[in-house]
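S.K.: Provide a 3D model corresponding to the input given below.
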Amino acid sequence: MATAIPKQESAMGVGPGFSIPDPHDIPSLKGKVSETEWQLRCDLAATYRLCAMHAWTDLVFTHISARLPDENGEERFLINPYGVLFDEMTASALVKIDLEGNIKQDTPYFINPAGFTIHSAVHSAREDAGCVIHVHTPYGIAVSVQKAGLRRYTQFAMQVHDDLAYHDYEGIALDLDERDRLINDLGEKNLLILRNHGTLTVGENCAIAFLRMYILENACKTQILAQSVGGAEHLHEDSEDMGHRVFQQAAPAFQRGLGDNLVWPSLMRKLKRTNPGHDH
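M.R.: From the prediction side, this is the model:
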């Protein structure tokens, strides 16, 4: 877990005895921000709750971010307040920051520097990074420690295998110098396995980033399950040619227009039924 509160003590007034407000107790920002920002806030808060629904959480220690439209020429994005669980995230609780990690709104919350390091790197380098999801799951981490990484064992894996990059572990992501290396490793890919650490996906919007993470996490889970009943000599890994073919077949599902309309609306209906309140 990336516990980095001391780094922000002077800037945020965080010290012994600090408290994290319940996100449902803070005033709603609806009508106080632009319609575009409010919709992005709602989509991002929903993404947090969807990750909780799929058990992709590590208490409060991972992050999802969304890029906001430029404000007076300045790039800004939304990220989670440190200390709020994914399943209780709300649109108004999300924190607006710039690429230097400065908070650009009135808020009772502070942010995790490790989240800023990773997400600011991707947003600064990729114009198409509307949303960045980073999680620590047992299956994703289990694949991240394997020298061969993700194998072409399943259809899940082959759908994303050609779009996957790797980044070596450098400790908890507090060193801003790591950003350049992370960006170089990611390149133009949309999925990243952070060695010994976790998984990350990029999308033009929350819907596409979530769908990529759904496929990647299931690819990791099925790989670990398959390996649990036998060594590599007992498993069939399909060919590179087949991997390329499946990747091309699946590509339309991750494009704007199909990727954000095929599954996302039904996920919003399910969220409304099972865990309403993200749009506070």
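
S.K.: going forward, measure contacts and count neighbours with C-alpha atoms only.
M.R.: Fine.

S.K.: For the longest strand along the chain, name the packing helices and strands.
M.R.: Using DSSP state E to define each element, the chain has its longest strand at strand 63-71. If you count contacts as 3 or more C-alpha pairs under 8 Å, 6 or more residues apart in numbering; DSSP states H and E, strand 63-71 packs onto helix 35-53, strand 74-79, helix 113-125, strand 131-135.

S.K.: Now the second one, please; I'll put the structures next to each other:
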Amino acid sequence: MLLVDPLRFDVDSALAHYAEHGYARLGTLLNAEGLAALRERADDLMLGRVSYPGLFFQLDASTGRYEDAPLGLGWQGPSLDYRKLEKLELDPRFRAWLENPLFERIVRARIAGDIVLYRSILFHKGQAGGSNLPWHQDGGKLWGITQEPELQIWTALDDAPEDGGCLEVVPGSHRGGLVTPLGGVIPPDQVAAREAEAHRMPLPVRAGEVLLVHNHLWHRSGRGRAGQRRRAFSVCYMSASTRCVRKKKAPRVFTPVFRHTREAKAPQAGMAD
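M.R.: As a prediction, this is how the structure comes out:
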């Protein structure tokens, strides 16, 4: 599904920009066939034509307000109004994309040792425009893990123009760490104190483009354009040494990725090292 040679792509420059600014544009990486396949599968899942035990669903708010999105309902029948679909590593098409060799180069350049997923998730703004997403950070106690992940790779499955649900970021904000120990939505007084509106940078993209996003980077997105869907596939990678510390439910077990390359490089039994 890649449009570029994963071995020749300039990973170093992208990661240098990411380290300084908290994000990096990788350009258009997903080819037309891959784009069509992931779009089709996203709709298959929302409409129930394909299903996997354990897939997570969240419907969008009819009001367009993030705060009104229903919690804990899960699958509510066939609909193209789901806001989130999570655990997409269960699907072979999405799994193939998140394990492509360029993403592996990038991830291994930032994370040592074995790699697992915190999440692989589809964010969807439907034809009614979907809902806004306020300034937030992806981490903190809300995530319930022993160490903060830092690397997310975000793929646009539809165009996301500046006035149509694109990501907006505050460049360099990741260097300040978490605003609150809890993480998640940034309190309005902190948004005002740090003049986020004055420093915001929109990141409009075309379908097939890919972004790197640091978990602690301040980011948000507005509503999409009416009549135009905005689907984006986001994957958070982290070290396999990370553990879940939640108490109310059984601890999560995180899915390993890129194991095929480790296995291929390992010495085979009966062969000299």
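
S.K.: Superposing both, give me the TM-score.
M.R.: Comparison of the two superposed chains (TM-score structural alignment, normalised by the length of structure 2) gives a TM-score of 0.28, and 137 aligned residues with a C-alpha RMSD of 6.4 Å.

S.K.: Would you format the helices and strands packed on strand 63-71 of structure 1 as a markdown table with distance to Leu68 of structure 1 and mean neighbour count included?
M.R.: What follows is those, written out as a markdown table (distance: least, C-alpha to C-alpha, whole Å; neighbours: other C-alpha atoms under 10 Å):
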| stretch | distance to Leu68 of structure 1 | mean neighbour count |
| --- | --- | --- |
| helix 35-53 | 7 | 21 |
| strand 74-79 | 5 | 21 |
| helix 113-125 | 10 | 22 |
| strand 131-135 | 10 | 26 |
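
S.K.: Minimum distance to Asp180 of structure 1: which of those has it?
M.R.: Closest to Asp180 of structure 1 of these, according to C-alpha to C-alpha: helix 113-125, at 7.2 Å.

S.K.: quick one, strands of structure 1?
M.R.: Assigned by DSSP E, the strands in structure 1 fall at 63-71, 74-79, 95-98, 131-135, 164-167, 191-194, 198-203.

S.K.: Now render these as a markdown table, adding distance to Ile224 of structure 1.
M.R.: Formatted as a markdown table, the entries for the strands of structure 1 read as follows, by distance: least, C-alpha to C-alpha, whole Å:
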| stretch | distance to Ile224 of structure 1 |
| --- | --- |
| strand 63-71 | 24 |
| strand 74-79 | 30 |
| strand 95-98 | 35 |
| strand 131-135 | 17 |
| strand 164-167 | 18 |
| strand 191-194 | 15 |
| strand 198-203 | 14 |
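
S.K.: picking up where we left off before, list the buried residues of the longest strand of structure 1.
M.R.: His63, Ile64, Ser65, Ala66, Arg67, Leu68 (16 or more other C-alpha atoms under 10 Å).

S.K.: Looking at those, which is nearest Gly198 of structure 1?
M.R.: Distance from Gly198 of structure 1 was checked for each of the buried residues of strand 63-71 of structure 1 by C-alpha to C-alpha. The minimum falls on His63, at 11.4 Å.

S.K.: contacts for the longest strand of structure 1?
M.R.: Surrounding strand 63-71 of structure 1, the residues in contact under the criterion C-alpha atoms under 8 Å, 6 or more residues apart in numbering are 37, 40, 44, 47-48, 75-80, 115, 119, 123, 129-135, 205-206.

S.K.: Turn the buried residues of strand 63-71 of structure 1 into CSV, columns for distance to Ala11 of structure 1.
M.R.: Converted to CSV, the buried residues of strand 63-71 of structure 1 look like this (distance: C-alpha to C-alpha, whole Å):
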residue, distance to Ala11 of structure 1
His63, 21
Ile64, 23
Ser65, 21
Ala66, 23
Arg67, 23
Leu68, 23
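
S.K.: the inter-axis angle of the longest strand of structure 1 versus helix 113-125?
M.R.: Strand 63-71 of structure 1 runs at 50 degrees relative to helix 113-125, counting by axes from the mean of the first three to the mean of the last three C-alpha atoms, to 10 degrees.

S.K.: can I get the helices and strands packed on strand 63-71 of structure 1 in TSV with distance to Ala165 of structure 1?
M.R.: Rendered in TSV, the data for those read as follows (distance: least, C-alpha to C-alpha, whole Å):
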stretch	distance to Ala165 of structure 1
helix 35-53	22
strand 74-79	23
helix 113-125	13
strand 131-135	14
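
S.K.: So in structure 2, which helix runs the longest?
M.R.: Under DSSP state H, the helix in structure 2 containing the largest number of residues is helix 32-46.

S.K.: Can you list the buried residues in that one?
M.R.: Buried-residue list, helix 32-46 of structure 2, by 16+ other C-alpha under 10 Å: Gly34, Leu35, Leu38, Arg41, Ala42, Asp43, Leu45, Met46.

S.K.: Which SSE is immediately downstream of that helix?
M.R.: strand 56-59 (DSSP states H and E).

S.K.: which strands and helices sit next to that next one?
M.R.: If you count contacts as 3+ C-alpha pairs under 8 Å, 6+ apart, strand 56-59 of structure 2 packs onto strand 82-86.

S.K.: how many degrees apart are the strand it packs on and helix 32-46 in direction?
M.R.: With the same axes, to 10 degrees defining the directions, strand 82-86 of structure 2 sits at 100 degrees from helix 32-46.

S.K.: Now do strand 82-86 of structure 2: which elements does it pack against?
M.R.: Packing partners of strand 82-86 of structure 2 (3+ C-alpha pairs under 8 Å, 6+ apart): strand 56-59, strand 115-125.
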